[in-house]
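Undergrad: pasted the sequence and its predicted model underneath.
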Amino acid sequence: MHELSIAQSLIALIEDEMAKHGKKTLLTVKIKHGRLSAVVPEALEMGFTALTMDTRLAGARLELEEIPVVLRCRACSREFTPEGSSAFAPCPGCGEELGHAVVSGRELYIEYLELE
């Protein structure tokens, strides 16, 4: 379950930001994750909750938003979203099956923190 190590890294980043801004309480953290980032939202939530239990971050709301996969065809440059979670799909414009560039879908970042 790599989500536990992701949660540890997120908590370290959150605590750094709280210290920088002199804030004591985390109300909400919003995480954006790409469909190809292999993040299981439920596992990340569980890891975050377990690691923040009995800390000053306990009770903070974790919001997760999935970013869809967008590919750019190597042949015709058309951008498209394939069905499912695969980066392997024929281009709907020209039918090219391989070599597409991933435009989005691999991200994993904190979009915002709500602090007090």
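TA: All right, it came through fine. Numbering: from 1, shown residues only.

Undergrad: could you use CA atoms for every contact and neighbour count after this?
TA: OK.

Undergrad: in the chain, which helix has the most residues?
TA: Longest helix in the chain, counting residues (DSSP state H): helix 3-21.

Undergrad: after it, which helix or strand is next?
TA: Using DSSP states H and E, the helix or strand that follows helix 3-21 towards the C-terminus is strand 26-34.

Undergrad: residues of that next one that come out buried?
TA: L26, T28, V29, K30, I31, K32, H33, G34 (16 or more other CA atoms under 10 Å).

Undergrad: let's check: the centremost residue of the chain is which one?
TA: For the chain, the residue nearest the mean C-alpha position is H33 (1.6 Å; CA atoms, centre = their mean).

Undergrad: wait, which of the buried residues of strand 26-34 is closest to L115?
TA: Looking at those and their distance to L115, the nearest is L26, at 4.7 Å (CA to CA).

Undergrad: this is the comparison structure:
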Amino acid sequence: MHEVSIMEQTLEIALNHAKQQGATQIHRIKMKVGTLSGVIPEALEFAFDVVTKGTIAETARFEIESIPVRCYCHHCNVEFQPDDFIDECPHCHQYSLDIRQGKELELTSLEVS
């Protein structure tokens, strides 16, 4: 489960930012997780509960914003959300290799005091 190591790294970033701000408590951590990121949100939530024990983030709320896949068709000059893992343009039925979103995995906000 690589989600534990991902969460350990995310928590380290959050703790460093909190320390820089002179904070003693982390109240909320929010992440964007793309559906093609290779991360299972439920496993990430479990990992959060495990790695925050004994830290200033132990009682923090953890929020995940799920980012759907968006592709771009160079033939039609249109962005689209594929119906499946096959990135076929719904207009011209050409396959797109231009994935514009859905691979995100990032810490987006942190609430501290």
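TA: Yes, it's here. Bear in mind that the values here come from a model prediction, so they are computed numbers and not experimental data.

Undergrad: before we move on, the earlier item: how far off strand 26-34 does the longest helix of the first structure point, in degrees?
TA: Counting by axes from the mean of the first three to the mean of the last three CA atoms, to 10 degrees, helix 3-21 of the first structure lies at 130 degrees to strand 26-34.

Undergrad: residue boundaries of the strands in the first structure?
TA: 26-34, 61-67, 70-72, 79-80, 101-104, 108-115 (DSSP state E).

Undergrad: for those, which one sits closest to T55 of the first structure?
TA: strand 26-34 (10.7 Å).

Undergrad: can you list contacts of the closest one?
TA: Defining contact as CA atoms under 8 Å, 6 or more residues apart in numbering, one finds that strand 26-34 of the first structure is touched by 18, 39, 56-57, 59-69, 104-116.

Undergrad: the same query, at a cut-off of 7 Å, please.
TA: Contacts with strand 26-34 of the first structure, where a contact means CA atoms under 7 Å, 6 or more residues apart in numbering, come from 57, 60-68, 105-116.

Undergrad: now the buried members of the residues you listed.
TA: 57, 60-61, 64, 66-68, 105-108, 110, 113, 115.

Undergrad: tabulate the residues you listed in CSV, adding columns for distance to A75 of the first structure.
TA: As requested, those are arranged in CSV below (distance: CA to CA, whole Å):
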residue, distance to A75 of the first structure
L57, 48
A60, 46
R61, 44
L64, 34
E66, 28
I67, 24
P68, 22
G105, 20
R106, 22
E107, 24
L108, 28
I110, 34
L113, 40
L115, 46
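
Undergrad: of the buried residues of strand 26-34 of the first structure, which is the nearest to R78 of the first structure?
TA: Looking across the buried residues of strand 26-34 of the first structure and measuring by CA to CA, the closest to R78 of the first structure is G34, at 19.9 Å.

Undergrad: tell me the contacts of the closest residue to the closest one other than its chain neighbours?
TA: Of all residues not flanking G34 of the first structure in the chain, G105 sits nearest, at 3.8 Å (CA to CA, 6 or more residues apart in numbering). In this structure, G105 of the first structure makes contact with G34, R35, L36, S37, I67, P68, V69, V70, judged by CA under 7 Å, 6+ apart.
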